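**Student:** Generate a structure from the sequence data that follows.
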Amino acid sequence: MHDYNNEFEEKMTLRKELSPDELLKLIFDYVAKISNEKQVDAILVLMADMGREMVVSDRCTLWLLDEINNELWTKVAHGIPPIRIPVNSGVVGYAINSGEAVIINDAYSDERFNPEVDRKTGYKTKNIMALPIRNNEGDIIGAYQAINKVTPEGLFTEKDLEHIALAASYSGKALESAMLYQEIEDTQKEIIFTMAEVGESRSKETGNHVKRVAEYSRILAEGIGLDEREVEVLRMASPMHDIGKIGIPDAILKKPGKLTDHEFDIMKSHSRLGYDMLKGSRRTILKSAAIVAHEHHEKYNGRGYPNAISGENIHVYGRITAVADVFDALGSDRVYKAAWPLERIVNLFKEERGQHFDPKLIDVFFHRFDEILAIRDYFQDDISNEANTDG
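**Tutor:** Predicted structure coming up:
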């Protein structure tokens, strides 16, 4: 063995193997948590934690196979982006490609081990274990990987392999269900963005308008303390704010000059049209989109439309999208106006605090103004493209 092993053991807090009773309790505790979780990345973290405790290792990671990109990816902690590696990387790549479980108790003596990660991080891998995970059809969908056994013996055994296989069998169905749920949700999100872009394109808006509104809404929702799930729901729902414009005649929607009172009344009906289109859905995102479509033109002082409601009687989703949409609309060229300079928009938002807009949201808007501007710059409209499509 290499001479760093003694140093490793001194730094690690050594633990004993679990008794059968401890193992059973651990499994029940984690299975209960995993079965109540629908988010794939959260399940990956829970499964990794369960595997680490079951085999008494220093680290445990659950990798999933991305066949489209020929990569393995994992979520090792909440709040950070996924890590991605080539599908044939290291021991875990070998386990997935061969379909075989692997135990290596002297990592550096085995050619399947890739020491590059250790060189980059300063971590010392003593031993490693990897096990392919299969779905109900028997197809490999990922792998468990455990690193560095932290018992006094310091060696992975066939018993550890049985334990990690047990963890995979208990939690694999929940993981597969969550992956299917996420695929359905991702498809729903894609359809929503496509529908929103179709609605905006009728009034010569760009797809980037709905992307900017989505990200502005996310920042504002985070800033006033909505939970992570609600933030994501609103980010997906807010692009649908003007979906009702599909029902507005072109002569009004694309009119370059000022609308008559009658024409403006017809234009305002897009909020009710959008609501009527979406209100019957039982899907969380579409129900939220119905609220956004209906209330994003309401004003905090009660002088908006269609229902002239005020203050916190306006749903928070509507209040947030109002700020996001108006900021983007004023800063963009439209058929009926040129974009306003930023200074003029800032002054208007200060004046409309507590009038058009929820004052708490305006405070968040200015507190996170640098992030707002970064999004505006990142999702700039492609003027050359617009010229081509209009021509």
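**Student:** Please make it C-alpha for all contacts and neighbour counts, starting now.
**Tutor:** Noted.
**Student:** Name all residues that make contact with the most centrally placed residue in the chain.
**Tutor:** For the chain, Glu232 is the residue whose C-alpha lies nearest the centre (CA atoms, centre = their mean; 6.9 Å). By CA atoms under 8 Å, 6 or more residues apart in numbering, Glu232 lies in contact with Arg218.
**Student:** And it, how far from Glu185?
**Tutor:** 12 Å (CA to CA, to the nearest Å).
**Student:** can you check Arg59 too?
**Tutor:** For Arg59 relative to Glu185 (CA to CA), the value is 31 Å.
**Student:** Would you agree Ile103 is in contact with Ala130?
**Tutor:** Yes. Counting by CA atoms under 8 Å, Ile103 sits close enough to Ala130 to count as a contact (6.7 Å).
**Student:** ok, those two, which is more surrounded?
**Tutor:** Ala130 (26 against 21; other CA atoms under 10 Å).
**Student:** The residue nearest to the centre of the chain - that's part of a helix, no?
**Tutor:** Yes. Under DSSP: H, G, I helix; E, B strand; the rest coil, Glu232 falls within a helix.
**Student:** Following up with a second sequence; could you model it the same way so I can compare the two?
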Amino acid sequence: MAKFLDDELVFTEEAAGDAEKREALWTILIVDDDDSIHHVTKLALQSDLYDGRKIRILSAHSAKQAKEVLAAEPDIAVVLLDVVMESDDAGLQLVKFIRDELLNRSTRIVLRTGQPGQAPERKVITQYDINDYKEKGELTAQKLFTVVLASIRNYRNLRSLEHMRVGLEKIIDASGHLNEMTALEPFAGGALQQLTALLDLGQDAVACRGSALATMAQHDGQIRVLAGSGQFAEAASHTADEALPSEVVRQLRHVLATECNLHIEDMLTTYSPTDKGVAAVLHMAGIKQLDEVDLALVEIFAKNIGTSFHNLLLRNDIEAAQTEIVSLLSEAIEARSLESGNHVVRVAAYSDLLARGLGLPNEEVIKVRLAAPLHDVGKISIPDSILHKPAKLTPQEWAVMRTHAMLGYQILRKSPRPVVQAGATIARTHHEKWDGSGYPDGLQGENIPLFGRIVALADVFDALITRRSYKDRWSIEEVHTYIREQRGRHFDPKLVDILFGEMDQFIRISQELADEDLEIEHTL
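**Tutor:** Here you go, the predicted structure:
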């Protein structure tokens, strides 16, 4: 876990956080129907300080007035409460109001009574949630100071515990959100937002991905900015040396060198290492003064960021390996079937466009793009004599060829991986038709899985504009006419409309990923 260097915790008198701390007050509420009690108490406490904060005194002369004050002032540290006021048990009823109706368990309640017979100490301390019981006659100025100081200290400790509890809840919630992210830039931006929310920080924040080792080739030994806000908003996608002030760069490098969090004046820099030799570094500027609880939360948060960052890098590595394996497998299958070399790459790109046109979540778009190349994996089981036959297939041969859809499904369905599962669905359903005349299951309309409908259109579009062993390529005009005729018959009407609306993009993909002997007409 990253730690804070003691000699780096420098707080100057001019720091904004110190000014806020000096201006903060401990609020005490006196509830008593005797004016002299208010006067004496204020005289005894008016010049006292605790933890650098002065005491602010509020007054209420009845339980009713006290309820109004308590409802309007949520941060009252201590209530000095009389028992007998507008009724013999007005003070005791106010205790119940504070604890049971306001659900306030933090404010310390000191019961003061001039008539102990009306409220016996043992009975009151047992039955009511108060923190001290004093007879007014025994409360000298010194004893009053002692009682109030002890109560403020207890209140401060309770508030610190509550602050820690809320902070830990935010960290747990943040970890859940960050672990759902799949790309570095959104992860970095999310980490900034979560740390800002955790500590109620300002708007100037920057997240960097830096290497603790100068020999890491992919980073060139540099710190690269992934996300920023406020004065750092334009720094993203640049190196720290290019885009950040020299003082900030110095702090980033100091943190990477010492592997410790750093808090100087109004700036905070956190260090979150991973087991992959890469560290996540967050830097905040213009922040408030942080207390011990804040710093402890920052350390916990930084450790969680490191874990989430490591998991993201690991997940990206696994997904990249999975994508590469799927691509190599798909290309091997296409090579065996003698189809065009970039067919599966183009089908994946077309499927991506169609999925985005439907407004699918980014995770689903990525899934269909990665799984689409597996659509013809079942052809690996088709005999070469059928797969490579240049002439028209006989009915018997065509029946064998059609089995590749179910064969592909059976090959892929055993994998628990979401992308491969999607590939199994696509392999089985990409020859189904909107009107129910397809195979192998004769599914109709929206009963056909969406991924199957997407790849069906992408696959046919590419097949039509590409030269195959059994056909010449079609012109774009011929492709357009055929797909329009098959709208609502072979293809999902919504997907056809998306294709026509994005035809320029489809043509661009077909050109950029064209095989060497493929030429695409531009005119419709």
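**Student:** so what number do they get for TM-score?
**Tutor:** With the length set by TM-score structural alignment, normalised by the length of structure 1, the two chains reach a TM-score of 0.76; 341 aligned residues with a CA RMSD of 3.3 Å.
**Student:** thinking again about what came up before, which one of Arg59 and Glu185 of structure 1 has more residues nearby?
**Tutor:** With neighbours defined as other CA under 10 Å, Arg59 of structure 1 and Glu185 compare such that Arg59 has more, 18 against 14.
**Student:** Which of the three states applies to the more buried one?
**Tutor:** Here Arg59 of structure 1 is recorded as strand under three-state DSSP.
**Student:** mind checking what it lines up with in structure 2?
**Tutor:** Aligned counterpart of Arg59 of structure 1 in structure 2: Asp204 (TM-score structural alignment).
**Student:** And Val346 of structure 1, by the same measure?
**Tutor:** Under the alignment (TM-score structural alignment), Val346 of structure 1 maps onto His480.
**Student:** next one: Glu215 of structure 1
**Tutor:** Aligned counterpart of Glu215 of structure 1 in structure 2: Ala349 (TM-score structural alignment).
**Student:** what do you get for Ser310 of structure 1?
**Tutor:** In structure 2, Ser310 of structure 1 lands on Gln444 (TM-score structural alignment).
**Student:** and its match, how far is that from Leu450 of structure 2?
**Tutor:** Taking CA to CA, one finds Gln444 of structure 2 at 12 Å from Leu450 of structure 2.
**Student:** Which stretches in the stretch 151-300 of structure 2 count as strands?
**Tutor:** 204-211, 223-229, 262-264, 267-273, 278-285 (DSSP state E, counting those that start in this stretch).
**Student:** among those, which is nearest Phe309 of structure 2?
**Tutor:** strand 278-285 (7.1 Å; CA to CA).
**Student:** Which neighbouring elements make contact with the closest one?
**Tutor:** Applying 3 or more CA pairs under 8 Å, 6 or more residues apart in numbering; DSSP states H and E, we find strand 278-285 of structure 2 packed against strand 204-211, helix 246-258, strand 267-273, helix 292-336.
**Student:** Swap in 7 Å and give it another go.
**Tutor:** Contact here means 3 or more CA pairs under 7 Å, 6 or more residues apart in numbering; DSSP states H and E; on that basis strand 278-285 of structure 2 packs against strand 204-211, strand 267-273.
**Student:** possible to save these as CSV with distance to Ala399 of structure 2?
**Tutor:** Converted to CSV, these look like this (distance: least, CA to CA, whole Å):
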stretch, distance to Ala399 of structure 2
strand 204-211, 55
strand 267-273, 57
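**Student:** can you tell which of the ones you listed is closest to Ala24 of structure 2?
**Tutor:** Closest to Ala24 of structure 2 of these, according to CA to CA: strand 267-273, at 21.2 Å.
**Student:** Now that closest one on structure 1. Mean distance?
**Tutor:** Aligned to structure 1 and superposed, strand 267-273 of structure 2 gives a mean residue distance of 3.4 Å (mean CA distance after the TM-score superposition for structure 1).
**Student:** Report all helices and strands that that strand contacts.
**Tutor:** Looks like strand 267-273 of structure 2 contacts strand 262-264, strand 278-285, helix 292-336 (3+ CA pairs under 7 Å, 6+ apart).
**Student:** Apply 6 Å and report the result again.
**Tutor:** Under the contact definition 3 or more CA pairs under 6 Å, 6 or more residues apart in numbering; DSSP states H and E, strand 267-273 of structure 2 sits against strand 278-285, helix 292-336.
**Student:** ok, residues contacting it?
**Tutor:** 260-262, 279-285, 302-303, 306 (CA atoms under 6 Å, 6 or more residues apart in numbering).
**Student:** hang on, the earlier thing: dump the residue contacts of the residue lying closest to the match of Ser310 of structure 1 once chain neighbours are set aside.
**Tutor:** Leaving aside its chain neighbours, Gln444 of structure 2 sits nearest to Gly436 (4.1 Å; criterion: CA to CA, 6 or more residues apart in numbering). With contact taken as CA under 6 Å, 6+ apart, Gly436 of structure 2 is in contact with Gly442, Leu443, Gln444.
**Student:** Mind giving me the PyMOL command for buried ones among those?
**Tutor:** A single PyMOL command selects the buried members of the contacts of Gly436 of structure 2 (16 or more other CA atoms under 10 Å):
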select buried, resi 442+443+444
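**Student:** rewinding a little: out of the strands of the stretch 151-300 of structure 2, flag the one nearest Arg156 of structure 2.
**Tutor:** Going by CA to CA, the one of the strands of the stretch 151-300 of structure 2 nearest Arg156 of structure 2 is strand 262-264, 23.0 Å.
**Student:** ok, back up a step: just put the contacts of strand 267-273 of structure 2 in JSON lines and tack on distance to Pro361 of structure 2.
**Tutor:** As requested, the contacts of strand 267-273 of structure 2 are exported to JSON lines (distance: CA to CA, whole Å):
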{"residue": "Cys260", "distance to Pro361 of structure 2": "38"}
{"residue": "Asn261", "distance to Pro361 of structure 2": "36"}
{"residue": "Leu262", "distance to Pro361 of structure 2": "38"}
{"residue": "Ala279", "distance to Pro361 of structure 2": "29"}
{"residue": "Ala280", "distance to Pro361 of structure 2": "27"}
{"residue": "Val281", "distance to Pro361 of structure 2": "29"}
{"residue": "Leu282", "distance to Pro361 of structure 2": "28"}
{"residue": "His283", "distance to Pro361 of structure 2": "31"}
{"residue": "Met284", "distance to Pro361 of structure 2": "31"}
{"residue": "Ala285", "distance to Pro361 of structure 2": "34"}
{"residue": "Ala302", "distance to Pro361 of structure 2": "29"}
{"residue": "Lys303", "distance to Pro361 of structure 2": "30"}
{"residue": "Gly306", "distance to Pro361 of structure 2": "27"}
